[in-house]
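# Just to be clear, the model below is a prediction. Sequence and coordinates:
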Amino acid sequence: MHDGHHFKKELWKDCLHTEYDRWYEEDPCTGDMISGLPITLIAHDSRFEYDLNRDPLEAVYDSAWGQRVMEKTAFAKAKRSSYIKT
């Protein structure tokens, strides 16, 4: 489950979403909601970098919720480095 807002600093300038937009779509506080469960996996990275709710081959996406995530020139490099995390 994603609960984080961490987004690699080198991607900030190429992200097409405001920090607030990212925070809102990242489902803030979901980690608190499940913290009492016996086994949890909580990612502190932003789902705008990679999304654990998707197949690993599609976890790094160029569009989210109908909007592009990053400038296309930065997307290929970001995809390679973020895919390693999935």
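It's in.
# CA only for contacts and neighbour counts going forward, please
Fine.
# Need the single longest helix in the protein, by residues.
Secondary structure of the chain per DSSP state H: the longest helix is helix 72-83.
# most residues in a single strand of the protein, which one?
Looking across the chain with DSSP state E, the single longest strand is strand 2-6.
# buried residues in whichever helix or strand comes after it?
Using DSSP states H and E, the helix or strand that follows strand 2-6 in sequence is helix 19-25. For helix 19-25, burial by neighbour count (16 or more other CA atoms under 10 Å) applies to Arg22, Trp23.
# Alongside the first one, take a look at this:
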Amino acid sequence: MAKFQVSSTIFFALFFCFLLIASYETGVAEAKICGKMSKTWSGMCVNSGNCDRQCKNWEKALHGACHRRGFGFACFCYFKCRA
């Protein structure tokens, strides 16, 4: 019984060390995404697909989507943040 306790304690200690190592940042930087209201969109945004297309084609953004702004919806474009 004592041998089982020792081996299970070692197992959990190694497992805990593995979790710590796995969760530690490896230095790979993730690209941050920043959103701002579209400069080329006019009117209320009701279709995120159209907003996405306009942001990509006209403003060279990564993505675009409609979001609530005041009493309506506006087109927001998302870009890589500058460091």
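Thanks, I have it. Remember, it's a predicted structure, so these values are computed and weren't measured experimentally.
# Next, the TM-score between them, please.
Overlay of the two chains. TM-score (TM-score structural alignment, normalised by the length of structure 2): 0.21; 37 aligned residues with a CA RMSD of 4.6 Å.
# re the thing from before, identify each buried residue in the longest strand of structure 1, please.
Neighbour counts over strand 2-6 of structure 1 (16+ other CA under 10 Å) mark His2, Asp3, Gly4, His5 as buried.
# so the third one touches His44, yeah?
Pointing back at Gly4 of structure 1 there. Yes. Using CA atoms under 8 Å, Gly4 of structure 1 is in contact with His44, at 3.6 Å.
# which other helices and strands contact the biggest strand by length in structure 2?
Looking across structure 2 with DSSP E, the single longest strand is strand 72-80. Identification of packing neighbours for strand 72-80 of structure 2 by 3 or more CA pairs under 8 Å, 6 or more residues apart in numbering; DSSP states H and E yields strand 33-37, helix 48-59, strand 63-69.
# Lys36 of structure 2 and Ala74 touch, don't they?
No. Counting by CA under 8 Å, Lys36 of structure 2 does not reach Ala74; the two are 10.1 Å apart.
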